[in-house]
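In: need coordinates for the following:
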Amino acid sequence: MGPLSAALLIGGLLALMWVLELFDQSTGGWLDQYGIHARELDGLPEIFSAPLLHAGFDHLIGNSVPFAVFGFIIALGGFARWLGSTLISVVVSGLTAWLLTPANTIVLGASGLIMGWLTYLIARGAFDRRPIQIIIGVAVLLLYGGMIWGVLPTEAGVSWQAHLGGAIGGVIAARWLHGRAARPTR
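Out: Okay, the predicted model is just below:
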């Protein structure tokens, strides 16, 4: 995927998240019901809507830059790999949040996906072994590696469960999409 297509894809998704949050704020949080309802079977489908929703503008602002940076870098590698890494990260993050978050809790936000993209970019170089992927992984680790602490239960109101699931999902995606079996042998 070229830079313009990658920018349009990620920019469009980011714009959608902002429009949804504007609507959510204007309706008193009506969209929050589409977040993940922890440990409720009927809350499982919300695994796919929760990453687009946020608990206020501060939450969305905090997620916007890493969403744009990581999403753009991954999209440059092609739509199929972007989609694969995104879906795996969203599903593993969402299921982990659904299972480990206390009941009667709603989980919202793109941070589980962002954590998945972070670990995907770092792990991709290890599995792919191409110098450019290793360099990107090291650069992402140096610039954003501190985010990895988000997998620990350190801050009230922050879903470490979604972060942990996203981190695991990103590594799974990197292995699946860039492991030796994913490359044709010569």
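
In: make it CA atoms for all contacts and neighbour counts henceforth
Out: OK.

In: what's the distance between residue 161 and residue 99?
Out: Plainly put, residue 161 is 9 Å away from residue 99 if you go by Cα to Cα, to the nearest Å.

In: so for those two, which residue has more residues nearby?
Out: Between residue 161 and residue 99, counted using other Cα atoms under 10 Å, the more crowded position is residue 161 (24 against 17).

In: tell me who's in contact with the more buried one.
Out: When contacts are counted by Cα atoms under 8 Å, 6 or more residues apart in numbering, residue 161 touches 93, 96, 97, 100, 101, 151.

In: from those, which is closest to residue 172?
Out: Among the contacts of residue 161, residue 93 lies closest to residue 172 (Cα to Cα), at 11.4 Å.

In: nearest residue to the closest one in space, please, no chain neighbours.
Out: Leaving aside its sequence neighbours, residue 93 sits nearest to residue 165 (Cα to Cα, 6 or more residues apart in numbering; 3.8 Å).

In: could you check how far that neighbour is from residue 180?
Out: 24 Å.

In: repeat that for residue 18.
Out: From residue 18 to residue 180 the distance is 39 Å (Cα to Cα).

In: neighbour-wise, which of the two wins?
Out: Between residue 18 and residue 180, residue 18 has the larger neighbour count (other Cα under 10 Å), namely 19 against 13.

In: for this protein, longest helix please?
Out: helix 3-26 (DSSP state H).

In: dead centre of the chain: give me the residue that sits there.
Out: By Cα atoms, centre = their mean, the chain has its centre lying nearest to residue 113, at 1.0 Å.

In: SS state for it?
Out: helix (DSSP: H, G, I helix; E, B strand; the rest coil).

In: contacts only, for it.
Out: 51, 86, 89, 90, 93, 163, 166 are the contacts of residue 113 under Cα under 8 Å, 6+ apart.

In: another for comparison:
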Amino acid sequence: MSSSSKPSFAQILHNQWQILASFVAIFWGLEFLDVFVLHHRLDQFGIQPHRFIGLRGILFAPFLHGGFLHLISNTVPFLVLGWLVMLQETSDFWIVTVITMLVGGLGTWVFGAPGSVHIGASILIFGYLGFLLFRGYFQRNGASIALSLLVLFLYSGALWGLLPLQRGVSWQGHLFGFIGGALAARMIAKEKRYYSG
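Out: Coordinates of the predicted model:
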């Protein structure tokens, strides 16, 4: 591919923010629908631990929220961390998102309390956080290490969310989303070394 046919930085940035804005539009659209039309009936599509039907939440839970305050608290970190995941390659975002949804969702389904329902984009947010913190360790280049340190400085307080400290907060989703992100960092780093070597 010639350099003239490669997308410009502005085009890449526009594409990245279109992706993130699409996710946020889905979050907000579903919450408006759930609150004003369906009266919170969408929440049943979250992860319901130990129930076979609850496995559908692996796909749906990250897009559902327990009210507008929950959604507002997730929107900004989703945009910031989601974009940082894309910094090296936009495709990293899709890989990390899928692995985080699978690992975070399955972990929550196995270890969540019976009778509970887990929803929220925080599964993805903690997956992005895990990816960004471990990318420097696995890729071992200056840019990745610097980014990991920056994210640690900015979001170290969020790591308390990995522990069962607050009632009504899905620490299982946070913890296993984080583990999913770390696994994605390892996998992507391994793939990059393979293709560069």
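
In: the contacts of residue 161 of structure 1 in helices, which ones?
Out: Using DSSP H, the contacts of residue 161 of structure 1 in helices are 93, 96, 97, 100.

In: which position in structure 2 pairs with residue 175 of structure 1?
Out: In structure 2, residue 175 of structure 1 lines up with residue 186, judged by TM-score structural alignment.

In: structure 1: matching residues for stretch 115-133 of structure 2?
Out: So stretch 115-133 of structure 2 is aligned with residues 104-122, judged by TM-score structural alignment.

In: in helices only, show me the contacts of residue 113 of structure 1.
Out: Counting by DSSP H, these contribute 86, 89, 90, 93, 163, 166 to helices.

In: quick check: the second one vs residue 33 of structure 1, distance?
Out: Per Cα to Cα, residue 89 of structure 1 is found 21 Å from residue 33 of structure 1.

In: same question for the last one.
Out: Plainly put, residue 166 of structure 1 is 21 Å away from residue 33 of structure 1 if you go by Cα to Cα.

In: next one: the first one
Out: For residue 86 of structure 1, the distance to residue 33 of structure 1 equals 22 Å [Cα to Cα].

In: okay, the two: which has more neighbours?
Out: Neighbours per residue (other Cα under 10 Å) separate residue 86 of structure 1 from residue 33, with residue 86 holding more: 22 against 15.

In: show me what that one lines up with in structure 2.
Out: By TM-score structural alignment, residue 86 of structure 1 lines up with residue 97.

In: dump the residue contacts of that match.
Out: Residue 97 of structure 2 is in contact with 124, 127, 128, counting by Cα under 8 Å, 6+ apart.

In: what count of nearby residues applies to residue 184 of structure 1?
Out: Residues lying near residue 184 of structure 1 (other Cα under 10 Å) number 6.

In: picking up where we left off before, farthest pair within the ones in helices among the contacts of residue 113 of structure 1?
Out: The widest separation within those (Cα to Cα) is 13.8 Å, between 86 and 163.

In: which residues are common contacts for those two?
Out: Contact criterion Cα under 8 Å, 6+ apart; residues shared by residue 86 of structure 1 and residue 163: 113, 116.

In: flag every buried residue along the strand or helix carrying residue 153 of structure 2.
Out: Element membership of residue 153 of structure 2, judged by DSSP states H and E, is helix 142-155. Under the neighbour-count criterion of 16 or more other Cα atoms under 10 Å, helix 142-155 of structure 2 has 144, 145, 147, 148, 149, 151, 152 buried.

In: what residue in structure 2 is paired with residue 142 of structure 1?
Out: By TM-score structural alignment, residue 142 of structure 1 lines up with residue 153 in structure 2.

In: and for residue 61 of structure 1?
Out: Here residue 61 of structure 1 is matched to residue 72 in structure 2, going by TM-score structural alignment.

In: in contact with its match, which residues?
Out: Applying Cα under 8 Å, 6+ apart, no residues contact residue 72 of structure 2.

In: could I get the buried residue list for the helix or strand where it lies?
Out: Taking DSSP H and E as the criterion, residue 72 of structure 2 maps to helix 68-86. By neighbour count on 16+ other Cα under 10 Å, the buried set for helix 68-86 of structure 2 is 71, 74, 75, 77, 78, 79, 81, 82, 83, 84, 85, 86.

In: okay, these in JSON lines with distance to residue 182 of structure 2 next?
Out: Below are the buried residues of helix 68-86 of structure 2 laid out as JSON lines (distance: Cα to Cα, whole Å):
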{"residue": "71", "distance to residue 182 of structure 2": "24"}
{"residue": "74", "distance to residue 182 of structure 2": "20"}
{"residue": "75", "distance to residue 182 of structure 2": "21"}
{"residue": "77", "distance to residue 182 of structure 2": "18"}
{"residue": "78", "distance to residue 182 of structure 2": "17"}
{"residue": "79", "distance to residue 182 of structure 2": "19"}
{"residue": "81", "distance to residue 182 of structure 2": "14"}
{"residue": "82", "distance to residue 182 of structure 2": "14"}
{"residue": "83", "distance to residue 182 of structure 2": "17"}
{"residue": "84", "distance to residue 182 of structure 2": "15"}
{"residue": "85", "distance to residue 182 of structure 2": "12"}
{"residue": "86", "distance to residue 182 of structure 2": "15"}
